[in-house]
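J.: what follows is a protein structure lacking sequence information:
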């Protein structure tokens, strides 16, 4: 039997905010994908070695939840994760791996087609958070959840996640949501550590709750409704806020491009994942015009409107 593919994900809204119970909106990104496969070669040895360590982690901590004996045996037989999802780019490379392992080895697997209740989604998220903690130190479980379910999810709070429909994309739309490649990967753990250090500051906590979360939640509301004028009004505020308060997380190569978007009102940038490197997200109502300012960067359109 062919092993199923697990796709990348993009957190459109909610980076860092979901740690403090803001809303989040996440979508699958089928341009990148990964699957568990068997082959022994120089190319697969590195992935197999990583899986060997991960199998040990699950065996030591979660043998009651997974068939770790079968997992270890498959690793011994050369299993690896065949993936083109870039690592450290904020699009769910570890999330897809975790989803693939859960799908194959979970003892009491929750099957999406059968169990699409909020309670089951919350149960999945908890398990995925425990599994992904191996990679990031602490994980919300959101990335593997979206990679496993492969449908847009609305995060109302830490304990309230549901599926959601989005406005249909317009193939030749003038506006776009796009990715910009910073040219180098970022590391999640140090960025999250910076955020937690910032949270110790009362002033930062106040502006996060009163401004960032307010703009973030408004963006989700208007994006889901397809109301683009109020969406961009709030995106502008969100981008300005992040430029001021999330500067350490903005990849250095994109600092000027971030400010140019704000200054020209042509496009607005925001973090994609934890930042520090990898991708950032861009939103524009005129993609061709935005590209003239971003000609030095690789951009990938993920949604047209």
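T.: Structure received. Computed from a predicted structure; not experimentally measured.
J.: make it CA atoms for all contacts and neighbour counts henceforth
T.: Noted.
J.: list the buried residues in stretch 45-59.
T.: Of the residues in stretch 45-59, 47-49, 51-52, 54-55, 58-59 count as buried by neighbour count, 16 or more other C-alpha atoms under 10 Å.
J.: again, but for stretch 109-120
T.: 110, 120.
J.: same thing with stretch 187-200?
T.: Buried, per 16+ other C-alpha under 10 Å, within stretch 187-200: 187-188, 191-192, 195.
J.: and if you look at stretch 207-223?
T.: 208, 212-223.
J.: how about stretch 166-182?
T.: Buried, per 16+ other C-alpha under 10 Å, within stretch 166-182: 175-182.
J.: would you say residue 242 is within a strand?
T.: No. Residue 242 sits outside any strand when classified using DSSP: H, G, I helix; E, B strand; the rest coil, being helix.
J.: now do the contacts for it.
T.: By C-alpha atoms under 8 Å, 6 or more residues apart in numbering, the residues touching residue 242 are residue 270.
J.: tell me the one of the buried residues of stretch 166-182 nearest residue 129?
T.: residue 179 (25.6 Å; C-alpha to C-alpha).
J.: ok, structure two:
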């Protein structure tokens, strides 16, 4: 066995705020989510055939081929390298990001360099984006980055990403994940959003308000402002539920509307929508079925 370490776990990620806003220059806030995680092992499970395709992809990338020990990666593949993970795929919480982070961390030549400033962070994100593009065609590298550094990240804009201390958001109330019990793919949803944005002026105007609320929510959370957060979360839930209603599965839509009608809780996307998890906020303890407490 040639893995350098015992099983180091790489966590999934949650995009608390920033879905679609990031695409248009808005802010984002994402955190590691240790409930779902994965690690590299040898011989415990069958090697995924896509690992060999990833190896070929990495060999053809001049930047990544210089940074990674691909000879050892290939040797481990032949020994039965696998990624033992409970991260649900197609749920928008970074299953491929955690995998890429695990491989990069294990096989980077000389070990991971320290990340001391935003420039180091951006460089690491760029490498992660290049690597994860194998799975998605294009990637921001954000999911991989969060799994790799295991720290929350504040995306101030597309060129300014900073690691921050863990926000004390649980002091603001109760946050949950609603499981739509439906997988989805991010790329078609983003394409659908961009098409509407380019063609519909009314959609653009509504999305400006969406982005404003998104940025206010990040400010509220970081400032631990409960009243403002509750107010802005409700407004975003109302706007998102109307503006992007075609990206909400029927079971999630019923749950979403029930919360708005009662005022007991509010729901929003946790990523691209379309399925996977949705983020729920309440100042009360909820006992609704299908909820995972953060």
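T.: Structure's in. What do you need? Predicted, not measured: the structure shown is a model, and the values here were computed from it.
J.: fetch the TM-score of the aligned pair.
T.: Put the two chains on top of each other and the TM-score (TM-score structural alignment, normalised by the length of the second structure) is 0.92; 287 aligned residues with a C-alpha RMSD of 1.8 Å.
J.: thinking again about what came up before, show me which of the buried residues of stretch 166-182 of the first structure is closest to residue 43 of the first structure.
T.: residue 181 (25.0 Å).
J.: aligned to the closest one, what sits in the second structure?
T.: Counting by TM-score structural alignment, residue 181 of the first structure lines up with residue 179 in the second structure.
J.: would you map the helices across the stretch 101-250 of the second structure?
T.: Taking DSSP state H, counting those that start in this stretch, the helices of the stretch 101-250 of the second structure run over residues 118-136, 142-149, 186-199, 201-222, 226-243, 250-262.
J.: show residues contacting the shortest one.
T.: I take that to be helix 142-149 of the second structure. Counting by C-alpha under 8 Å, 6+ apart, residues outside helix 142-149 of the second structure touching it are 10-13, 30-32, 93-94, 96-102, 105, 124-125, 128-129, 132, 152-153.
J.: map residue 13 of the second structure across to the first structure for me.
T.: Aligned partner of residue 13 of the second structure by TM-score structural alignment: residue 9.
J.: pull up the gap between that match and residue 39 of the first structure, please.
T.: 26 Å (C-alpha to C-alpha, to the nearest Å).
J.: and those two? which has more neighbours close in?
T.: residue 9 (32 against 14; other C-alpha atoms under 10 Å).
J.: what strand or helix carries the nearest residue to the more buried one once chain neighbours are set aside?
T.: Excluding the flanking residues, the one nearest residue 9 of the first structure by C-alpha to C-alpha, 6 or more residues apart in numbering is residue 28, at 4.3 Å. Assigned by DSSP states H and E, residue 28 of the first structure falls within strand 24-38.
J.: so residue 275 of the first structure, which state does it fall into?
T.: coil.
J.: ok, the aligned partner of it in the second structure to residue 34 of the second structure distance?
T.: Mapped onto the second structure by TM-score structural alignment, residue 275 of the first structure lines up with residue 273. Distance, residue 273 of the second structure to residue 34 of the second structure, using C-alpha to C-alpha: 21 Å.
J.: show me which of these two is the more surrounded one.
T.: Between residue 273 of the second structure and residue 34, counting by other C-alpha under 10 Å, residue 273 is the more crowded of the two (27 against 17).
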